[in-house]
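Trainee: model this:
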Amino acid sequence: MPMLENWTLFNTIEQFILAYFFTVNTVYLALVIGALLYVRKQFLHSSVVQPDALFKTDLFKSISILVPAYNEADNIIESVESLLKLEYPAYEIIVINDGSPDDTLQRLIDHFSLVETDIYYEEQIDHQQIRTIYRSEDIPTLTVVDKENGGKADALNAGINIAETDLICSIDADSILEQNVLKKLIQTFVEHKNTVAAGGVVRVINGCKLKNREIKEIHTPKNFWALLQSVEYIRAFLFGRVGWDYFKSLLIVSGAFGIFDRRAVLKVGGYLTDTVGEDIELIIRLHSYHLRNKEDYQIRFLPEPICWTEVPTDYQSLRNQRNRWHRGLADSLLKHAYMLFNPTYKRIGMFVMPFFLIFELLGPIINILSYIYLIVALSLPALFNLNFILLFFALSIIYGMIVSMIAVLAEEITFKTYSSFKDVIILGFYSFIENLGYRQIHSWWQTKGLFDFLKGKKEWGEMIRKGFEQ
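Mentor: Here you go, the predicted structure:
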């Protein structure tokens, strides 16, 4: 009888493992299919409504681009210069130097001939003390704020206070926007007055060729870690988040690039400074506020507007980044646990947050335990089950490869992004190999991040930047 009970237990474990991998990969595949349908719909819409037509009228909204910078001396000039070339009739740039110990501020002062100035602003959100505000006599749309260090969220709050525009755009200092990105993304704020936030695609700039601070050729990175991230970004940003938007269930607007209604952000109190996941936390809080108060709103993700960002190229920086992201996810879900399975918050509370809890937050632990069980089953004849082993590899490895490959091919067919067919072949190859080792390592980083969160770790983690190649 005990032997029968043990077999029943092992059989239940195996069924759970197979059901888990089947469910998560099927959801990702559904998101890819939903994204493809949505992208086609968007293309048809954009062929009817041209962004330039809207901005020839008085319908456009003013926007402040907030650039929090901490130790960004290598990239800051390239980033700001590219922002100055954006095609949009009414925008300003606010760079917030968050107490950088390197020469980020001095490079800005020297390059743009900045001078100290006095600007009155209403401090509607708390933040660390501002030391000095600089302006450029030659570039009136550029403001540089030097403040005490308080972290990225604190720097963004300072920028929100100083901004007086309708919208704010948060962008990382190691990122470059395509010149027409504001026209495309702000179109949704013009057409749909209830839009409170919108994000666009973030792609990997490593390997691309730049000239005069513009991307001239798009290529895959040469670095192994950056190549793996290129596949990740295609799957997660372009088809993962576009898919969530298709189902009106977007929970993340990337901290690297997002646009928000300034008044909506002020209503919910700005960015929280006691979390390392300020981007997802703000989106969840916007959902919570509007659903709880029964206010009409939408949070969008559009497939065309593109932000190019530098990704980590060394093991330690990438590990630290993913550890931080997972701690941010855990913190955000815990802060808003009251929304879980709560019908007040509709599909966000009943489906999206439970999915992120089970498959995104706890999923890495399930992944690792599943592979441990597989190793034990392979090494012990009593547990060896050929059907389970074959199904496990089919659902966890091969199914994942297929989803990644579909995402890569669909991206290239839809947008024809890369400058050579060789790059597409490389991405296709890496969409297979990322399932053989990298995802397992990634699950370990995330699991470590969850345990670090439970231990109260708040550090950002060191990131090594190499700067943009010219």
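Trainee: For the rest of this, base every contact and every neighbour count on C-alpha atoms.
Mentor: Fine.
Trainee: now residue 274, what's its secondary structure?
Mentor: Here residue 274 is recorded as coil under DSSP: H, G, I helix; E, B strand; the rest coil.
Trainee: Against residue 445, how distant is it?
Mentor: Noted for residue 274: a distance of 22 Å to residue 445, by CA to CA, to the nearest Å.
Trainee: Residue 91 now?
Mentor: Residue 91 is 39 Å from residue 445, by CA to CA.
Trainee: still on that earlier bit, who's more crowded, residue 274 and residue 445?
Mentor: residue 445 (20 against 13; other CA atoms under 10 Å).
Trainee: Now do the same contact list for that one.
Mentor: 319, 322-323 (CA atoms under 8 Å, 6 or more residues apart in numbering).
Trainee: Locate it within the secondary structure: which element?
Mentor: Assigned by DSSP states H and E, residue 445 falls within helix 439-454.
Trainee: in that helix, what counts as buried?
Mentor: For helix 439-454, burial by neighbour count (16 or more other CA atoms under 10 Å) applies to 439-450, 452-453.
Trainee: export those to a markdown table and tack on distance to residue 147?
Mentor: Output for the buried residues of helix 439-454, formatted as a markdown table (distance: CA to CA, whole Å):
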| residue | distance to residue 147 |
| --- | --- |
| 439 | 39 |
| 440 | 40 |
| 441 | 38 |
| 442 | 35 |
| 443 | 37 |
| 444 | 36 |
| 445 | 33 |
| 446 | 32 |
| 447 | 35 |
| 448 | 33 |
| 449 | 30 |
| 450 | 31 |
| 452 | 29 |
| 453 | 28 |
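Trainee: Now the second one, please; I'll put the structures next to each other:
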Amino acid sequence: MIDYFFTFVTWFEYFVLIFMLSYVLFYSLLAVSSYLAIDKFQRLKYDYPKDLMLKSSQVPGISVVIPAYNEGDVVVDNLKTFLSLQYPKFEVIVVNDGSTDDTLVKLINNFDLKKVDFYYKEKIKTQGVRAHYKSTNPVYNKLLVVDKINGGSKADASNAGVNSSCYPIFLCTDMDCILKNDTLTKLVLPFMVEKKRVIATGAGLRISNNCKIKEGTIEEVRFPKKMFPRFQELEYVRSFLFGRMAWSRMNALLLVSGGLGMFDKKVFFEAGGYWDKSFGEDFELITRMRKLMHDKKEEFAIRYIPESLCWTEVPDTTDLFITQRSRWARGLIQTIKIHRNMFLNPKYGITGMLAFPYFVFFEFLVPILELLGVLIIIFSLIFLELNYDFVLYLFLAVFLFFQSITLISILIDEFIFKNYNSLKEILILITMSMIEPIIYHPINTFAYLRGYWCFFTRKQPKWGDMKRRGYLVKINSTESEKYI
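Mentor: A predicted model of the protein is given here:
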């Protein structure tokens, strides 16, 4: 028995070594690709000045779709921010998804809303729509409010909003998100200048925890005070700059954040819209849209903007963080399972041959391999003579590589976009990156493994309370779980 275990450990060491070398090599290629993509974006930004777009009558119209469930404490201030976005032609659609608080009442009273006769064509089936509201105040003539029966998910509410929209492009965001006033201008640019048909765009998200916010607008960007938001700040900088920009340049993006995603409405409808049974509706939608375009043999592009255009609140406690990441893990494995026929399928081009396998090998499998590695080390300590040199050198090599990637990400972010107020904040972020493998990464891995376990056993996790700035959203049922 010991001999078999020794043989297995030996083969596992070789496998892990090859796997990690492949991971490091691939991530290095992503780093180079990301740099080239950011450089191209910077040049494109100056070729198409914002002022020219704001004065143009030829820009495409955009519908901003915002699902709202029990957002009474923030809906008035935040909605005013959405209505003040800088763009020549847009509408704002708030979908009141059966709120049980005073969300709808506050909307009616503060924006002078009245029920209107509205031609509603249900291109994507949702829970019933009760009414549409428009403002009698010309100041709010861009606003449309959709009141519907609760559908149990952000996806259902978003679909109702898109059904009600009038423009060919829509932006889906969240009521607690705070957007820069030129967000629409930045995100729509690829739709206007790309030779290929752009079906979606996204941009960097940042963390609003501890930011100074007044009437739905960020007056001062502040560095998070608590540990978990700081770790997530680090993670966001690295993933948005080095991950998604690289995938964007290769036209292989499989994920546009649900907090800030702009879409071609026609392709969205053809793909069937958001799936309301998904645990990760943003990831699943992009995968399905790409699959549709490959099936149609039509050239397309999905682009990412390296600027931070949206601020959102993130979990600041261990329980809430694990809740969120467990759900992301279930969304990952659910999407992989549903679209498994794309895996290494040349019919789906770079999506099937590169992007989808990457998510299988380097996103889904890594937490499992880490757990297996820990168990082998424990058993080796008990029954075998552990190869300490191999373990130490492997860990050190991976740590130094990702430390360098993280450091480069922080420096690029600071030199180009200048999101931090002082050198002290940058040094704190670098310090967090050094302790990330010891504290944050194991918790994140545990959360993903928990999500896998819940998915395979069909066990419904117990949810805590999702506390946001100034208000509380209960997370204790399937109905509200999907708004995390």
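Trainee: what residue of structure 1 matches up with residue 169 of structure 2?
Mentor: Residue 169 of structure 2 maps onto residue 167 in structure 1, with residues paired by TM-score structural alignment.
Trainee: mind listing what that match touches?
Mentor: So residue 167 of structure 1 contacts 61-64, 259-262 (CA under 8 Å, 6+ apart).
Trainee: ok so, going back, after superposition, how close is the helix holding residue 445 of structure 1 to structure 2?
Mentor: Here the mean offset of helix 439-454 of structure 1 against structure 2 after fitting is 1.0 Å, by mean CA distance after the TM-score superposition for structure 1.
Trainee: corresponding residues in structure 2 for that helix?
Mentor: With TM-score structural alignment as the criterion, helix 439-454 of structure 1 aligns to 441-456.
Trainee: Relative to residue 91 of structure 2, how far out is the closest residue to residue 101 of structure 2 other than its chain neighbours?
Mentor: Leaving aside its chain neighbours, residue 101 of structure 2 sits nearest to residue 70 (5.4 Å; criterion: CA to CA, 6 or more residues apart in numbering). Using CA to CA, residue 70 of structure 2 is found at 22 Å from residue 91 of structure 2.
Trainee: can you confirm residue 382 of structure 2 is in a strand?
Mentor: No: with three-state DSSP as the criterion, residue 382 of structure 2 is located in helix rather than a strand.
Trainee: what's around it, how many residues?
Mentor: Residue 382 of structure 2: 10 neighbours (other CA under 10 Å).
Trainee: Aligned counterpart of residue 405 of structure 2 in structure 1, please.
Mentor: Match for residue 405 of structure 2 (TM-score structural alignment): residue 403.
Trainee: For its match, identify the helix or strand it belongs to.
Mentor: helix 399-415.
Trainee: name the helices or strands packed onto that helix?
Mentor: The contact analysis (3 or more CA pairs under 8 Å, 6 or more residues apart in numbering; DSSP states H and E) places helix 399-415 of structure 1 against helix 2-48, helix 421-433.
Trainee: Now do the longest one: distance to the chain's middle.
Mentor: Going back to what we said before, that points to helix 2-48 of structure 1. On the basis of CA atoms, centre = their mean, to the nearest Å, helix 2-48 of structure 1 sits 21 Å off its chain's mean C-alpha point.
Trainee: Counterpart of residue 367 of structure 1 over in structure 2?
Mentor: Match for residue 367 of structure 1 (TM-score structural alignment): residue 370.
Trainee: Sticking with that match, tell me its helix or strand.
Mentor: Per DSSP H and E: helix 365-383 holds residue 370 of structure 2.
Trainee: Likewise for residue 319 of structure 1?
Mentor: Secondary structure assignment for residue 319 of structure 1, by DSSP H and E: helix 315-335.
Trainee: matching residues in structure 2 for that helix?
Mentor: Using TM-score structural alignment, helix 315-335 of structure 1 pairs with 318-338 in structure 2.
Trainee: whereabouts in structure 2 does stretch 347-356 of structure 1 align?
Mentor: By TM-score structural alignment, stretch 347-356 of structure 1 lines up with residues 350-359 in structure 2.
Trainee: in that stretch, what's buried?
Mentor: Neighbour-count burial for stretch 350-359 of structure 2 [16+ other CA under 10 Å]: 350-359.
Trainee: In helices only, show me the residues you listed.
Mentor: Counted as lying in helices by DSSP state H, out of the buried residues of stretch 350-359 of structure 2, are 350, 356-358.
Trainee: I'd like those residues laid out as TSV, including distance to residue 400 of structure 2.
Mentor: What follows is those, written out as TSV (distance: CA to CA, whole Å):
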residue	distance to residue 400 of structure 2
350	30
356	27
357	25
358	22
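Trainee: what two of those have the greatest distance between them?
Mentor: Across these, the longest distance by CA to CA is 10.8 Å; it joins 350 and 358.
Trainee: Number of residues surrounding the residue nearest to residue 357 of structure 1 when sequence neighbours are not counted?
Mentor: Among residues not flanking residue 357 of structure 1 along the chain, residue 333 sits closest, at 7.2 Å (CA to CA, 6+ apart). Residues contacting residue 333 of structure 1 under the criterion other CA under 10 Å number 21.
Trainee: so residue 97 of structure 2 sits right up against residue 103, yeah?
Mentor: No: between residue 97 of structure 2 and residue 103 there is no contact under CA atoms under 8 Å: 9.7 Å.
Trainee: what about these two, which has more around it?
Mentor: residue 97 (27 against 21).
Trainee: So the more buried one versus residue 165 of structure 2, what's the distance?
Mentor: From residue 97 of structure 2 to residue 165 of structure 2 the distance is 16 Å (CA to CA).
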